[in-house]
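# Below: sequence and its predicted model.
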Amino acid sequence: MNQLLPIETKFLFKGEVHPSLQLSVIVPAKNESGFIVKTLDALRLQLNELGIAINMDLYEVLVLANNCTDDTFHICKMYQQQYPEFHLHVECIELEEKQAHIGTARRLLMDAAHLRIMKVAGKRGIIVSTDADSEVAPDWVYHIMKEIAAGADVIGGRILPRDTPEISRRHHLRDVTYRFLKTRLESAIDPSDTNPWPRHFQCYGPSLAVTCEMYEKAGRLPMIPYLEDEEFRKALNRVDAKIRHSPKVRIYTSGRLDGRVKFGFSVQLKHWSEMSLRSEEQQVESLDALIFKFDFKNRLRNIWNNGNFETYSLSALAALADWAEMDDVELVNIFNTSIYFESLWEKIEQRLHQQGHSSIVYEPINLVISAMRMHFHQRSKVTIKKLTKELIVGSKALAG
C-alpha cells in the first residue's frame, strides 16, 4: 500500500517554523486556479467563537501545487507576498505518472506537516487535511483545536457541498439523511464518551484533523491513487483512535462532477445522477439490521472492557455467540487475537456480511429512512410519557 516517497520530506517546506505553532493545514492543489484564492481567504480569516480573529502564529498552511498546467502555484506565491503575516508556505513539484495522484500529494504534505510541527508542538501537535476546492468555516481552526484539547485524537469535520447538481440532489440528500439517522441510532444503542451526540458521520480528506502521535500510530496516510482518506480513517479506527465527528467543525466544498480521482465525491455524484436517470433506488441496511449490529457491538464492548476476568469473558462470549447466532469458537478466537476493540469489531462485522447472516437485510433507502424516523418518534413519545409520570409523582410528593 505504501511505496517509497518520490521526494524526501525534509526537502519540502523548509521555511521557518514559528515557535507558537500548534496546527498545520495541508492543501494538495492540482490545477485549482479557479478555487484556490477562496480557499486561502477562508483559511486566513479564522475567528474564535466570539468572532475575534485568532492568533495567526498558532497555525500555518502548506500548499503543494503538483503537476499543474495552470497558474495555481503563481497565484499562491502572489498571495504569500500579499499577506506576509499569514503563515503560508508553497511548493511546486512534478510527480512521475505512476505517482501523480492525490495519495502521493496528501502523504507528502502530511509527512511535511508532521516533521515541522513535531519540532515545536510535539505529539499533540495537529495535522489538518483539506482540499483546494473547499472553503473552511470561519471558526474551523478554533473548533478543531478545542476538540483536540478536550482529548480527541482525530476530528472529522462536517463537509457541506455547494451547488449539488439537480439530477443527483435527491439521492445525495437521502444518503445524508440515512447516514445521520444511522449515527444517531448508534449513539443511542452503543454510546461513546469521546464522540457523543450530537455528531455526524464524516471523516474525510476535505476536513480531517489528527494529532502527530496518532498519525504515527496509524501508520501514516497510505499512498494510494484514491480513497486514501477512507483507508486512513480505517487505519485510525483499527488502533482505537478517539475520533470525534464534531458538528462545529464545518467546511464547504464544490459539487463539481469533473473529479480529479477515479473515485471520490464527484464520482459518487455521477453515480447518483445515473441512478436518477434509471429510476433506481439505493439499497441500504434495514433498521432491524442496524439495531442488531449496534446491539451486538455494545454487548461485545462490555465484555472487552471487562476482559481481565478470563472466565467471565469466555462464558459471556459463548452467550453472546448464541444470541448472535454465530460460531462461539470463531468469536472467541477473533476476540483473543485482537489488540484493539475497533479492529475486533471490524473483523466481526466482515464475518456477518461474508456469511450472509440472517439479520443483515437490505431495503430501499426511502423505506429505511421512514422506519428510522418512526423509531425515534416512538422513543420520544415514551420518553415524554416517562418524564410526565415522574413530574406527577414528584408533584404529589411535594404536595404531601
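Perfect, thanks for sending it.
# From now on I want contacts and neighbour counts done on CA atoms only, so please keep to that.
Will do.
# after the longest strand along the chain, next one along is what?
Ranked by number of residues, the top strand in the chain under DSSP state E is strand 243-254. Secondary structure here is assigned by DSSP states H and E; on that basis, the next helix or strand after strand 243-254 toward the C-terminus is helix 265-277.
# List the buried residues of the helix or strand just after that following helix.
Beyond helix 265-277 on the C-terminal side, the first helix or strand identified by DSSP H and E is strand 283-285. Applying a neighbour-count criterion of 16 or more other Cα atoms under 10 Å, the buried positions in strand 283-285 are 284, 285.
# Remind me what strand 283-285 packs against, helices and strands.
Taking 3 or more Cα pairs under 8 Å, 6 or more residues apart in numbering; DSSP states H and E as contact, the helices and strands that strand 283-285 lies on are strand 362-364, helix 365-399.
# Can you tell me which helices and strands the helix or strand just after it packs against?
Proceeding N to C from strand 283-285, the next assigned helix or strand is helix 287-305, under DSSP H and E. Using 3+ Cα pairs under 8 Å, 6+ apart as the contact definition, the elements that helix 287-305 packs against are helix 166-189, helix 310-324, helix 341-354, helix 365-399.
# Report the angle between the second one and helix 341-354.
Relative orientation of helix 310-324 versus helix 341-354 (axes from the mean of the first three to the mean of the last three Cα atoms, to 10 degrees): 30 degrees.
# Can you report how many residues lie near residue 305?
Counted by other Cα atoms under 10 Å, the residues lying close to residue 305 total 11.
# again with residue 186
For residue 186, the tally of surrounding residues (other Cα under 10 Å) stands at 20.
# repeat for the one 3 residues further on
By the measure other Cα under 10 Å, the count of residues near residue 189 is 19.
# Put this next to the first one:
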Amino acid sequence: MTATPTRGLCVVVPMLNEEKLVAQTLESLRAQEYQDFTTVVVDNGSTDRSCQLVAEYAAAHPAMDLRLLHEPEKGTGAAADTGMLFGVEHGATWLARTDADCLAAPDWTAHIIAGFESGLEMIAGRLVPRSDEGITTWERKMMLLAVEVASFFGRIRPGNQGEGYLGPYQMLPGCNMAITADMYRRSGGFPRTRIEDLHEDRALSNQVRRLTRNYGLRRDVLVYGSSRRVKAWGLKNTLAWYADHRYRPEHVDIR
C-alpha cells in the first residue's frame, strides 16, 4: 500500500468506524466485472478495528490494488477530498466514490467507464437501499420515492439557482458518483467540510455546473446504500437532514 501510481480509475472510500461493514464494501469492489482500478480507503479517525480490517483484506487479496490513507481532519468532505487528490496526484484519469457502508453493483465500475466514454465529465449514480438491514418492502419503496422527490425539488431549490450555471441542478449522491480527474481539479473538488456543516456532494455538483454541461444521471451506475439513518431517525427526519439540515440530531455518525 505504497504511493505508487494508481490505475486509470481511482475509487475513493471514506471510512469512519466501519468495522461491521467495510469488508463487505471491499468485497463488492473486488467482485467488479471491470477490475482495472485502484481502491483508496481514507480513514477519518476510526477508533475501532476498521483500519486493521482494511490492512488484513489487502494482505489477503494482493491482486487488488488497495491503498489505505489517513485523514485526521474530521469530515466526509475532508476525507473524500484527500482520496480524490491522491488519485489526481498519482496518475488517475477518472475518480469515483462510494462509502464504507455501501455495496457496489458488480457492473458499477464498468458502467462508470461507459459513462466517461460517452463524454460525461461528472456522473451521478443511482442509490438503492441495501436489502440486508431489516427494512420492510414498504419502507424500501418509500425511500426510493423519497430519492426521486428530493432530486426533483433539488432542481427548483433556490440555493441551486442563479446565474453562471450551464445546466440544471443534478443531485449527486456522495456514495455513488464519479468525475474526471481534470474536472475535479478544475472545480476545486469536495469542500473540506464536516457533514454537519455542508453537504459536500451538493457543493461539488454546483461547482461543476459552472464549468460544463457534460454531467448527468446514469441509472445503470448502481450502489446499494445503508438505511441506518432512516432506521435511527425516521424517513421524515432523514429527508429534513439532507434538505439543508432542517433536522439536526445529536449524533450524526450512526453506527
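Perfect, I can see it now. Predicted model, so just to flag it, every value in this text is computed and none were measured.
# TM-score of the superposition?
Once superposed, the chains reach a TM-score of 0.76 (TM-score structural alignment, normalised by the length of the second structure), with 220 aligned residues with a Cα RMSD of 2.9 Å.
# re the thing from before, distance to residue 254 of the first structure for the helices and strands packed on helix 287-305 of the first structure - can I get that in a markdown table?
Converted to a markdown table, those look like this (distance: least, Cα to Cα, whole Å):
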| stretch | distance to residue 254 of the first structure |
| --- | --- |
| helix 166-189 | 13 |
| helix 310-324 | 43 |
| helix 341-354 | 32 |
| helix 365-399 | 25 |
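# Make CSV from the helices and strands packed on strand 283-285 of the first structure and add distance to residue 185 of the first structure and mean neighbour count to it.
Compiled in CSV, those are given as follows (distance: least, Cα to Cα, whole Å; neighbours: other Cα atoms under 10 Å):
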stretch, distance to residue 185 of the first structure, mean neighbour count
strand 362-364, 17, 14
helix 365-399, 8, 13
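# looking at those, which is closest to residue 45 of the first structure?
Ranking these by proximity to residue 45 of the first structure (Cα to Cα) places helix 365-399 first, at 38.5 Å.
# State the distance from the residue nearest the centre of the second structure to residue 156 of the second structure.
Taking Cα atoms, centre = their mean, the centroid of the second structure lies closest to residue 175, which sits 2.2 Å from it. Taken as Cα to Cα, to the nearest Å, the spacing of residue 175 of the second structure relative to residue 156 of the second structure amounts to 23 Å.
# Please apply the same query to residue 103 of the second structure.
According to Cα to Cα, residue 103 of the second structure and residue 156 of the second structure sit 30 Å apart.
# Compare neighbour counts for the two and give me the winner.
Of the pair residue 103 of the second structure and residue 156, residue 103 is the one with more neighbours under other Cα under 10 Å, namely 27 against 12.
# Distance check, the corresponding residue of the first structure for the more buried one against residue 233 of the first structure.
Aligning on TM-score structural alignment places residue 103 of the second structure opposite residue 135 in the first structure. Distance from residue 135 of the first structure to residue 233 of the first structure, counting by Cα to Cα: 22 Å.
# Quick one: neighbours of the aligned partner of residue 182 of the second structure in the first structure, just the number.
Residue 182 of the second structure is assigned residue 213 in the first structure as its aligned equivalent, the criterion being TM-score structural alignment. Close neighbours of residue 213 of the first structure, defined as other Cα under 10 Å, add up to 16.
# what do you get for residue 134 of the second structure?
Neighbours of residue 134 of the second structure (other Cα under 10 Å): 12.
# On the three-state scheme, it is what?
Of the three states, residue 134 of the second structure takes coil according to DSSP: H, G, I helix; E, B strand; the rest coil.
# Show the contacting residues for it.
Residue 134 of the second structure is in contact with no residue at all, counting by Cα atoms under 8 Å, 6 or more residues apart in numbering.
# Residue 82 of the first structure corresponds to which position in the second structure?
Using TM-score structural alignment, residue 82 of the first structure lines up with residue 60 in the second structure.
# try residue 116 of the first structure
Alignment note: residue 116 of the first structure maps to residue 90 in the second structure; criterion TM-score structural alignment.
# Would you agree its match is in contact with residue 5?
Yes - with contact defined as Cα atoms under 8 Å, residue 90 of the second structure and residue 5 form a contacting pair (4.8 Å).
# Now do the strands in the second structure.
Assigned by DSSP E, the second structure shows strands spanning 9-15, 37-43, 66-70, 94-97, 103-104, 122-129, 177-180, 215-225.
# what's the closest of the ones you listed to residue 234 of the second structure?
Nearest to residue 234 of the second structure among these is strand 122-129; the distance by Cα to Cα comes to 14.2 Å.
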